[in-house]
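Asker: The amino acid sequence is not available; the structure is as follows:
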C-alpha cells in the first residue's frame, strides 16, 4: 500500500492539500467522457488535480489523468499534454467548480507523522482548515489546527485495535472519520 497523491489547492496565496471532503465530488472525469484508470500505486483513482480560489470562487486549474482508453477529450477547450501511454496533464483549465459541501485543507506536513498508505490524517499537519462552500463560493472557514494537535496527543496514547478499519480510514477522504 502506498500513500496517495492528494489534490492541491491554492487558497489565499498558500498551497494546501485536500485531506477531507463532504458533499459531491469536486471534479469527475466521467462528466467529460473519460474513464480514469490507476496511474501507479500512489494514485489508485487514476487522476489528481490542482484547484485555486480566486475572489473566493473555486476553479480547477490543472488535471493529471490516466484515461483507460486513451480517450483524452478537451476540457474547457484545453487539450492535454504528455505521454498518452501513461498519463496526460491539462493545464490552465480555469474551469469553475460549482461544488457545494465542505473540504478539509491542510498545509505544513509534519514528516514524523507520515503514514505510507492512503491519505495523510489531519493531525499530521500544522495547519488544518475546514472550508464550507456553496456553488463554488466560500461561505465559512474554520481553523481546526489546535483541535487536531490535541487529537494526535490522544491517538498517541491509544493502541490501534482494529488494523483493517485503520487501513480503510487511511484511504478515505471522508470527513466523518475524526
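Answerer: Received it, and whenever you're ready, just let me know what you need. Quick caveat, the model's predicted, so the values are computed rather than measured. Residues are numbered from 1 along each chain as shown.
Asker: C-alpha only now, for contacts and for neighbours.
Answerer: Noted.
Asker: what ranges do the strands span in the protein?
Answerer: Listed in chain order, the strands of the chain (DSSP state E) span 8-11, 14-23, 47-54, 57-65, 81-82, 88-90, 95-96, 101-109, 125-134, 137-143.
Asker: Turn these into JSON lines, columns for distance to residue 1.
Answerer: What follows is the strands of the chain, written out as JSON lines (distance: least, C-alpha to C-alpha, whole Å):
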{"stretch": "strand 8-11", "distance to residue 1": "21"}
{"stretch": "strand 14-23", "distance to residue 1": "18"}
{"stretch": "strand 47-54", "distance to residue 1": "17"}
{"stretch": "strand 57-65", "distance to residue 1": "20"}
{"stretch": "strand 81-82", "distance to residue 1": "26"}
{"stretch": "strand 88-90", "distance to residue 1": "24"}
{"stretch": "strand 95-96", "distance to residue 1": "32"}
{"stretch": "strand 101-109", "distance to residue 1": "20"}
{"stretch": "strand 125-134", "distance to residue 1": "21"}
{"stretch": "strand 137-143", "distance to residue 1": "31"}
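Asker: out of those, nearest to residue 158?
Answerer: Closest approach to residue 158 among the strands of the chain is made by strand 125-134 (19.5 Å; C-alpha to C-alpha).
Asker: What are the buried residues along that closest one?
Answerer: 125, 126, 127, 128, 129, 130, 131, 132, 133 (16 or more other C-alpha atoms under 10 Å).
Asker: Use this one as the comparison:
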C-alpha cells in the first residue's frame, strides 16, 4: 500500500482536496449506484475517486466519478452512462450533476507541505497550508470556516511524521524494486495504514 489519491472539491473556481469527512458513512457510498469496484492501482485501493462541488442552488453535488466495475457492465447513474477512461481508479469516467443530502462537515485543503508527507493512506489535514471547513444541512451548503491557522498550530504541536532516515529507507526500497513498506517498522506502518477520512478529521482539535 502507498499514499492514496484524494477526492477533489470544486470550490471558488479552484480544485481542492478533500482531506477529512466528519461522517464518512453518510457522505458517499459508491455501492448505492450499483457499482462494485476493485483495486485498480495501489494508489487507489478503493477503486474509485470522485470530484464534488456545488450546483447553482448551493447543493452538494457529485461532479465526476472515476472508477471501475470489476469487468462487469457498468450501470448508468442518473441516466448517464460512463465513458471509457484510464486512471489509477479504473477504466470508467462519469460526468454527473448528482445532488447529495449529506449533513455534516468536511475539510478541504491545498498547499501541501512536503515534509509532512506520509507514505501510507491519506495525508493528514494539518499537512496543508490552506484548510477550509464546509458545513452542509441535508446537502445545502450553509457555512465555511477558514481552519488554516488551526492547522498551522497543529504543525507546531506534532513532529514530522516520517524522519529523514525513514525517507531514505523508502527511497532505497524503490531502487531495489521492493514494496514501499521496505525498511519501515511495524509502528510506522500501523500508524498510516488507515484509509478512512473520518479518523483524520481532527474535528475536536481544529
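Answerer: Ah, there it is. The model shown is predicted, which means the values in this text are computed figures rather than measured ones.
Asker: The strands of the first structure: which one's closest to residue 155 of the first structure?
Answerer: strand 125-134 (14.6 Å).
Asker: Show me what the closest one is packed against.
Answerer: Applying 3 or more C-alpha pairs under 8 Å, 6 or more residues apart in numbering; DSSP states H and E, we find strand 125-134 of the first structure packed against strand 101-109, strand 137-143, helix 145-157.
Asker: List the contacts of that strand.
Answerer: Strand 125-134 of the first structure is contacted from outside by 98-110, 122, 138-145, 148-149, using C-alpha atoms under 8 Å, 6 or more residues apart in numbering.
Asker: Could you do stretch 107-121 of the second structure as well?
Answerer: Stretch 107-121 of the second structure has contacts (C-alpha under 8 Å, 6+ apart) with 1-4, 9, 16-21, 123, 125, 127-134, 160-162, 180, 189, 192-195, 201.
Asker: How far does it stretch from one end to the other?
Answerer: 16 Å (C-alpha to C-alpha, to the nearest Å).
Asker: Which residue numbers in the first structure does it align to?
Answerer: Per TM-score structural alignment, the counterpart of stretch 107-121 of the second structure in the first structure is residues 104-118.
Asker: Buried ones in the matching stretch, by neighbour count?
Answerer: Neighbour count says stretch 104-118 of the first structure has 104, 105, 106, 107, 109, 117, 118 buried, by 16+ other C-alpha under 10 Å.
Asker: Looking at these, which is nearest residue 90 of the first structure?
Answerer: residue 105 (22.5 Å).
Asker: Tell me which residues touch the nearest residue to the closest one once chain neighbours are set aside, please.
Answerer: Take residue 105 of the first structure and drop its neighbours on the chain: the residue closest to it by C-alpha to C-alpha, 6 or more residues apart in numbering is residue 18, 4.7 Å away. Residue 18 of the first structure sits next to 6, 7, 8, 9, 103, 104, 105, 106 when contact means C-alpha under 8 Å, 6+ apart.
Asker: Equivalent analysis for residue 141 of the first structure, please.
Answerer: Counting by C-alpha under 8 Å, 6+ apart, residue 141 of the first structure has contacts 129, 130, 131, 132.
Asker: Keep only the residues you listed that stay in contact in the second structure.
Answerer: Comparing the contacts of residue 141 of the first structure with the second structure on both residues aligned by TM-score structural alignment, their matches' C-alpha atoms under 8 Å, the contacts found in both are 129, 130, 131, 132.
Asker: Just give me the match in the second structure for the third one.
Answerer: When the second structure is aligned by TM-score structural alignment, the residue opposite residue 131 of the first structure is residue 134.
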